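1. pasting a predicted model and its sequence here:
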Amino acid sequence: MIGHLYHRLPHDPSDSAGLTAYESTADTRSNWDPAIQHGSPPLALLTRAVEDLAADSGLRVGRLTLDILGAVPVAPVWLRSEVIRPGNRIALMAAEMLAARPDGSRRAVARVTAWLLAPSDTRDAATDRYPPLVEGDAAAVAHAWDGAPGYLETVSWRRQPDDGTAAVAWLTPLVPLVDDEPTTALQRLAMVVDSANGIGAALDPQQFVFMNTDTVVHLHRLPEGSDFGLRTRGSIGPDGIGVTTGEIFDRRGFIGTSAQTLLVQRQR
């Protein structure tokens, strides 16, 4: 498959807001509804905006939080970014995605906030909570939405055999994020990490909808490469709210954690 998630649109000189515009491709389509985007593409594009904003700061991302503020349409979107809390050692940055309303005005549909921190040499004190995750033979069925078109087709899914404690899958993005522009390892991780909810699903998607409202990623080490292992677990409460938590790995080992809040509803 040769494609990309977003196409960069030329600057519109008549747009006084000065936002960066992108066309969302069909590869961003959600498994829940083909008219809206899966959470991973917006997370990745907003992560890219944060990395661009932080390029000369000397800081690196320690935490990313995606808040999904509304249905993100498979349509043109606009991005803006800002430094909320400047600093030489600690800074808070944000990027926001907007989409058009029917009347042509724009509404915010997703926001990423990121804590960035100043790196220093702590190699002599470095520890990992978990040993490296080793990829084995993939299970026959990659996920519960096997065959669904859109975003799920842009990722190589290698679900590992179920050990009865947590669901594990290795994922690799198959397409660039924006046109044929380079994609960083952090952006590649963002292109798959929102899928933790689907990997660790505690419910049958034929009977329930369980959509996440957010994705929070903490990274004690920056990711490397293109292959990422997610070991995830879903917990469902008695009142229609759930949580999925996970551990994130690259080929070198454990790099961080993820957490997502879920709205759970029965399929009608």
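-> Yep, that arrived.
2. okay, CA-based contacts and neighbour counts for the rest of this
-> Fine.
3. and the host helix or strand of E23, what's buried?
-> Taking DSSP states H and E as the criterion, E23 maps to strand 20-24. For strand 20-24, the neighbour count (16 or more other C-alpha atoms under 10 Å) marks 20-24 as buried.
4. one more structure, for comparison:
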Amino acid sequence: MDLSSVAFFTLDPDGKPDGDVLLPTDLARSSWSTEQVHGVAISGALARTAERTVADLGRDDLRPARHSVDLFRPAAMKPFHLSAEVVREGPRICLVDVTLRQDGERVARASVLFLVVATPASGEVWSPTDEHRPPPAEVAPPTTEPRVPFVHSEAGWSQRFGDHQNASRKTSWSSAVPIVRGEPLTPYQAAAATADGASLVTNWGSEGVQHINTDITLALARLPRGTEVGLAALDRVEHDGIAVGTAAVFDRDGRIGEVVMTSIVNARRAVDFTRVEYADDGTVRDA
């Protein structure tokens, strides 16, 4: 299967020369509504703009350490107009704000903190010993091509989402989709896009996904080695329809960070994964 055209966006040929106007593809459509773009694509697009902004500064000594996204309006299947502002650039820090606009209105925003890589401290500090691992290589061989995520629950590892509609703890393993067609996917873009999947691993229960996330905060101690990224549910708290979920972020070499997100109940439009099946080329069919 030729996956070279699989991506969330194409460049708008009538946009600005720097390519900050993106057109969503069918792969960017949300499971909540066919008229909306899902958070994976939005977060990836915001990360792409932040990363390009820092590159334009000539700062190859910086690495993204915190990626915070607010999703305060539904993003429509319309052109994405993305702009960035360097809030602060210093010797060891750079803070970039990115705004997504559609039809002149702000739809989402990101605050991205870049830090300089330094020599590790010599002292010893406590850290958890839990290990999170991807599926066995014979189940999910290492790849750079996008594919349907693998999910783990009490049913084991599989790409059949209907197998995992249960109340057990979830882990996902994704080979991320390119943000823009024809552009190489960077590790930061892969991590930022995949981070929206923390809503899946923390909010997916026996009746499907009944909460929709309103934000994403991804904190990274290092970038993934490649574009394969895992998420493992760590914690979840819910009261009065508001949920807070935390997920570990890992690659084939171990943990690299965490995602925290808040979600609001959306049970009347729950995403029922027993009704659909996904293919690597982005097509969806009835189960």
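-> Received the coordinates, thanks. Values in this document were obtained by computation on a predicted structure and should not be read as measured data.
5. where does the TM-score land?
-> Superposed pair, TM-score by TM-score structural alignment, normalised by the length of the first structure: 0.81. Supporting alignment: 244 aligned residues with a C-alpha RMSD of 2.8 Å.
6. can you give me the strands for the first structure?
-> 6-8, 20-24, 60-68, 76-85, 90-100, 106-117, 155-159, 167-173, 208-212, 214-219, 228-236, 241-249, 254-266 (DSSP state E).
7. for those strands, give me TSV that also has distance to T183 of the first structure.
-> Formatted as TSV, those follow (distance: least, C-alpha to C-alpha, whole Å):
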stretch	distance to T183 of the first structure
strand 6-8	12
strand 20-24	16
strand 60-68	16
strand 76-85	17
strand 90-100	17
strand 106-117	18
strand 155-159	15
strand 167-173	10
strand 208-212	25
strand 214-219	18
strand 228-236	15
strand 241-249	18
strand 254-266	19
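8. which one, of these, ends up nearest to R48 of the first structure?
-> strand 90-100 (9.1 Å; C-alpha to C-alpha).
9. so what does the closest one touch, helix or strand wise?
-> helix 40-53, strand 76-85, strand 106-117 (3 or more C-alpha pairs under 8 Å, 6 or more residues apart in numbering; DSSP states H and E).
10. go again using 10 Å as the cut-off
-> Counting contacts by 3 or more C-alpha pairs under 10 Å, 6 or more residues apart in numbering; DSSP states H and E, strand 90-100 of the first structure is packed against strand 20-24, helix 40-53, strand 60-68, strand 76-85, strand 106-117.
11. run the angle between it and strand 106-117 for me.
-> 160 degrees (axes from the mean of the first three to the mean of the last three C-alpha atoms, to 10 degrees).
12. for strand 90-100 of the first structure, buried residues please.
-> Applying 16+ other C-alpha under 10 Å to strand 90-100 of the first structure flags 91-100 as buried.
13. the strand holding E23 of the first structure against the second structure, how far on average?
-> Here strand 20-24 of the first structure, set against the second structure after superposition, deviates by a mean of 1.1 Å using mean C-alpha distance after the TM-score superposition for the first structure.
14. chain center to that strand, what's the gap?
-> Centroid displacement of strand 20-24 of the first structure relative to its chain, using C-alpha atoms, centre = their mean, to the nearest Å, is 17 Å.
15. go on, stretch 53-66 of the second structure?
-> 19 Å.
16. equivalent analysis for stretch 224-243 of the first structure, please.
-> 12 Å.
17. do the same with stretch 238-248 of the second structure
-> 17 Å.
18. buried stuff in that stretch?
-> 243-248.
19. quick revisit: turn the buried residues of strand 20-24 of the first structure into a markdown table, including distance to G87 of the first structure.
-> Putting those into a markdown table (distance: C-alpha to C-alpha, whole Å) gives the following:
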| residue | distance to G87 of the first structure |
| --- | --- |
| T20 | 25 |
| A21 | 28 |
| Y22 | 30 |
| E23 | 33 |
| S24 | 33 |
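20. what two of those are the furthest from one another?
-> The widest separation within these (C-alpha to C-alpha) is 12.9 Å, between T20 and S24.
21. counterpart of P119 of the first structure over in the second structure?
-> Matched by TM-score structural alignment, P119 of the first structure corresponds to V117 in the second structure.
22. please report how far that match lies from L62 of the second structure.
-> Separation of V117 of the second structure from L62 of the second structure (C-alpha to C-alpha, to the nearest Å) stands at 7 Å.
23. neighbour count: these two, which is higher?
-> More crowded of V117 of the second structure and L62, by other C-alpha atoms under 10 Å: L62, with 19 against 15.
24. now do the contacts for the residue nearest to A219 of the second structure when sequence neighbours are not counted.
-> Closest residue in space to A219 of the second structure, ignoring its immediate chain neighbours: R66 at 4.4 Å, by C-alpha to C-alpha, 6 or more residues apart in numbering. Applying C-alpha atoms under 10 Å, 6 or more residues apart in numbering to R66 of the second structure gives the contacts 95, 111-115, 192, 217-221, 257-259.
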